[in-house]
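**Student:** just the structure for this:
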Amino acid sequence: MRSTNKKFISALACASAMTALAIVDPMGVTKTHQVAQAATDTVPAKSTGVDISSWQGTNLDQQAKSGAQFAVVKVSEGTNYQNPNAQGQIQSAEQNNMMTMGYHYTHFGSNSNQAVQEGNYAVNSAQQAGLPQGSYLATDWEQDANNNTNGSVAANTNAITSFMDTVHDGGYNPMLYSSEWLLKNKVDTNKISEKYPNALWVAKYKTNGREDNPDYNYFPSMDNVAIWQYTQNWRGQNVDGNVNVVPLSNKTTADNNDTSTNAANTNNSNANNGQSSSQAPANPIINNSNATAKPNNNNSTQPAQPTETKPAEKPSTTTNVNSDWTKQNGVFVTGGAINLRTGASTDSKVITQLPANSEVKYDAYRTIGQYTWLRQPRANNEYGYLVGRDNGQAWGTFKEGSATTAKPAETKPANKPAQPVNKPSTNTNANSDWTKQNGVFVTGGAINLRTGASTDSKVIAMLPT
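**Tutor:** Below is the predicted model of the structure:
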């Protein structure tokens, strides 16, 4: 693809073939690796697939038997984390005749220089894990403590393109993953699609519960969508479910100049101009109430970096606050998009992405490392968790009487929302970590609402400013 608009089309060799690759890692050291070719290198449109991270095991037999035809494996995050299960997961996918792809959980935000560094790291990690050359390697770009999406649309787009260019130059087929809301509001997808057509992997859910099959009435109304992530609980297996709306093919990038077999652009207008029934409907119903961040894949928000605190156990789902949480009823208004997760950890699965200015009622808070987590009561005695503070800096606004919580050390994050306008009310029933307090917090920017008080917890929604 690139500026010459080349399109990748040829398939890889059979699974048993091995290709010697010269790899230049981010440190400039040239290495040679043997990379296995994919067992299956094409899937037709409307095939089902799953995306997985280190929180899933290395045996994908269950997913394959349930009908998954492709697997997108997390290979890396930032510049110092590699999924320890990636190689085994790729091998299991190939053994189950599933097409393999990869993704990298990004930290670069709108920084193009860092995007290039992460692109090199992702390519090196993918090669080390055995991801076949020519496979799709996506950037997972979403709002999180380590990835600030509040830069300008131009800066965000340039950084994402820099990552995708680096991935392309490394011999992989670039793709961009994010929520429908972020892609429509924070990224110039037209500019990206001019260079890399049909390279969008979009998350949008009909429901946060179990979904076995996609309901195309909720298909994201966007052009150039290649894959739609339509559920975080596919067939009750607590794994993200995806469907490709155009045919996909792993292929090498060096000798593919033919554009004739490339999948048709998924423009909505194409549906009324002979677009095949295998592609997404022309005018899907839009449900803006369920904005989703990358349901950080089965906790694919991925384990924290080796230097970070490992995700804590999910807090009790009963009405009794345990020794780690401080009871407090309050309202937090997000200052920007924030992930709502199933646990207080950035490794917890994303429930949804809360847009800016979302009001979140919480009943307890807890500080874990640099993050102060807010706990949102949900149906069936379950909870959602989102970050309210990062190193003491509020990611939104607490309404009067809500928690401000003790502020950890300084270190102010870039472009974070302003401090809460009100002091906390008198605490009641406080324990060692969480202080009971009712209040309302108004977000000063996009903030993720999570299922736990940790950036490793799943994102429930991104709250807008």
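**Student:** from here on, contacts and neighbour counts on C-alpha atoms
**Tutor:** Noted.
**Student:** quick one: the strands in the stretch 151-300 of the chain?
**Tutor:** Shown for the stretch 151-300 of the chain, the strands assigned by DSSP state E, counting those that start in this stretch span residues 173-179, 200-203, 225-231, 240-244, 248-249.
**Student:** here's the other one to compare against:
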Amino acid sequence: MLKMVDVYSDSPRSYATLSYVDIVMVKATQGTSYVNPYCDTDYQHAKKAGKQRGIYHYAGGGNPESEAKYFYKNVKGYIGEAVPAVDWESYQNASWGNTTWVKRFVTEFHRLSGVWCLIYVQGSAISQVANCSKLCGLWVASYPSTNWKSWNVPNMKVNTYPWSVFTIWQFTGDDMDRNLVNTTLAGWKKLAKTDKSKPAKKSKSEWVKKNGTFTLGQSLEIHKSPHIESDSIAKLKKGDTIKFDATLQGPKRLWLRQPRANGTYGYIVARDKYNKPLGKIK
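**Tutor:** Predicted coordinates for the structure are as follows:
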């Protein structure tokens, strides 16, 4: 297996060029307001030293699509040569325990970049990200002790279910985050490649300006973003009417945009994924 070290702003800068390490995974962003000031420094030093690279986002637990966009915006220059990952853990994570957050994040990042993220999670919390097992590789944290300050591989069982194997196993996290990578250098490079001819900069679907009213044919929610799993702003009942100023025909649903206070918007589904109308548009 390959050796990998993951680094962040407080790591010694020398970790990016350790002679016995094959891969350097660099923290890039957190939430929607933090960029690691040493990200590119460590990344470029690792690249110059002939190391394979990865870049990761630490989940802040805000809107997952917004965090995916923020991550992509700050790492798009590395796409195609560095393997992306999302770090899902409890510290400073407002959505810890949410079982849909990571799937929404990786789906949005894939839409933007054409690459599926690896998912970092502790072995005891894999159930929170299990719905990603057919999409993403697993980067599991499982330690033999809190004081295993060695590259000697511990003899222990590592939980990966429902993944059959791990892509990365982080087995120390005290003085250094030591990791074993279950692939070859060629395999790592393949994980970094996009599955599109070029990254998508925006969705093919576009908003169309159109004013009208929508009378609900059933109970529906108004969402913070045009995504069926995004947070709810309000719950409306059958017969309620809203005004809208734009429509979006997405790949599965027709969305209406509702102007709200202070220049904000709400979003409601007018036709479902089976093209069934959920109310009357006038």
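**Student:** still on that earlier bit, what's the closest of the strands of the stretch 151-300 of the first structure to Asn217 of the first structure?
**Tutor:** strand 225-231 (11.1 Å; Cα to Cα).
**Student:** tell me the counterpart of Thr367 of the first structure in the second structure.
**Tutor:** By TM-score structural alignment, Thr367 of the first structure lines up with nothing in the second structure.
**Student:** name the element the closest residue in space to Thr367 of the first structure that isn't next to it in sequence belongs to?
**Tutor:** Spatial nearest neighbour of Thr367 of the first structure, chain neighbours left out: Trp373 (6.1 Å); criterion: Cα to Cα, 6 or more residues apart in numbering. Assigned by DSSP states H and E, Trp373 of the first structure belongs to strand 371-377.
**Student:** after that strand comes which helix or strand?
**Tutor:** That would be, after strand 371-377 of the first structure and using DSSP H and E, strand 383-390.
**Student:** what range in the second structure does the helix or strand just after that following strand sit on?
**Tutor:** From strand 383-390 of the first structure onward toward the C-terminus, using DSSP H and E, the following helix or strand is strand 393-394. Under TM-score structural alignment, strand 393-394 of the first structure corresponds to no residues of the second structure.
**Student:** tell me the counterpart of Val208 of the second structure in the first structure.
**Tutor:** Aligned partner of Val208 of the second structure by TM-score structural alignment: none.
**Student:** number of residues surrounding Val208 of the second structure?
**Tutor:** 13 (other Cα atoms under 10 Å).
**Student:** state the distance from the residue nearest to Gly266 of the second structure when sequence neighbours are not counted to Lys280 of the second structure.
**Tutor:** The spatially closest residue to Gly266 of the second structure, leaving aside those adjacent along the chain, is Gln258, at 4.9 Å (Cα to Cα, 6+ apart). Separation of Gln258 of the second structure from Lys280 of the second structure (Cα to Cα, to the nearest Å): 15 Å.
**Student:** who has more neighbours, those two?
**Tutor:** Using other Cα under 10 Å as the criterion, Gln258 of the second structure and Lys280 rank with Gln258 on top: 22 against 14.
**Student:** what residues does the more buried one make contact with?
**Tutor:** Ile242, Lys243, Phe244, Asp245, Ala246, Tyr265, Gly266, Tyr267, Ile268 (Cα atoms under 8 Å, 6 or more residues apart in numbering).
**Student:** and the residue mapped onto Met99 of the first structure from the second structure, how many neighbours?
**Tutor:** In the second structure, the residue matched to Met99 of the first structure (TM-score structural alignment) is Gln52. Neighbour count for Gln52 of the second structure, taken as other Cα under 10 Å: 22.
**Student:** again with the one 3 residues further on
**Tutor:** For Ile55 of the second structure, the count of nearby residues is 25 (other Cα under 10 Å).
**Student:** Thr32 of the first structure now?
**Tutor:** So Thr32 of the first structure, with other Cα under 10 Å, has 13 neighbours.
**Student:** whereabouts in the second structure does the host helix or strand of it align?
**Tutor:** Assessed by DSSP H and E, Thr32 of the first structure sits inside strand 30-36. Here strand 30-36 of the first structure fails to align to any part of the second structure, judged by TM-score structural alignment.
**Student:** how about the helices in the stretch 101-250 of the first structure?
**Tutor:** 112-129, 153-169, 180-185, 189-195 (DSSP state H, counting those that start in this stretch).
**Student:** quick check: which of those helices is buried the most?
**Tutor:** Mean neighbours per residue, mean count of other Cα atoms under 10 Å, is largest over the helices of the stretch 101-250 of the first structure for helix 112-129, with a mean of 24.
**Student:** angle of it against strand 30-36?
**Tutor:** 50 degrees (axes from the mean of the first three to the mean of the last three Cα atoms, to 10 degrees).
**Student:** ok, back up a step: need the contacts of Gln258 of the second structure in a markdown table with distance to Thr183 of the second structure, secondary structure and neighbour count, can you?
**Tutor:** What follows is the contacts of Gln258 of the second structure, written out as a markdown table (distance: Cα to Cα, whole Å; DSSP: H, G, I helix; E, B strand; the rest coil; neighbours: other Cα atoms under 10 Å):
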| residue | distance to Thr183 of the second structure | secondary structure | neighbour count |
| --- | --- | --- | --- |
| Ile242 | 53 | strand | 17 |
| Lys243 | 54 | strand | 17 |
| Phe244 | 51 | strand | 23 |
| Asp245 | 51 | strand | 16 |
| Ala246 | 48 | strand | 18 |
| Tyr265 | 46 | strand | 18 |
| Gly266 | 45 | strand | 20 |
| Tyr267 | 43 | strand | 25 |
| Ile268 | 44 | strand | 27 |
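**Student:** reformat the residues you listed as CSV; add distance to Ala192 of the second structure.
**Tutor:** Formatted as CSV, these follow (distance: Cα to Cα, whole Å):
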residue, distance to Ala192 of the second structure
Ile242, 45
Lys243, 44
Phe244, 41
Asp245, 40
Ala246, 37
Tyr265, 36
Gly266, 36
Tyr267, 34
Ile268, 36
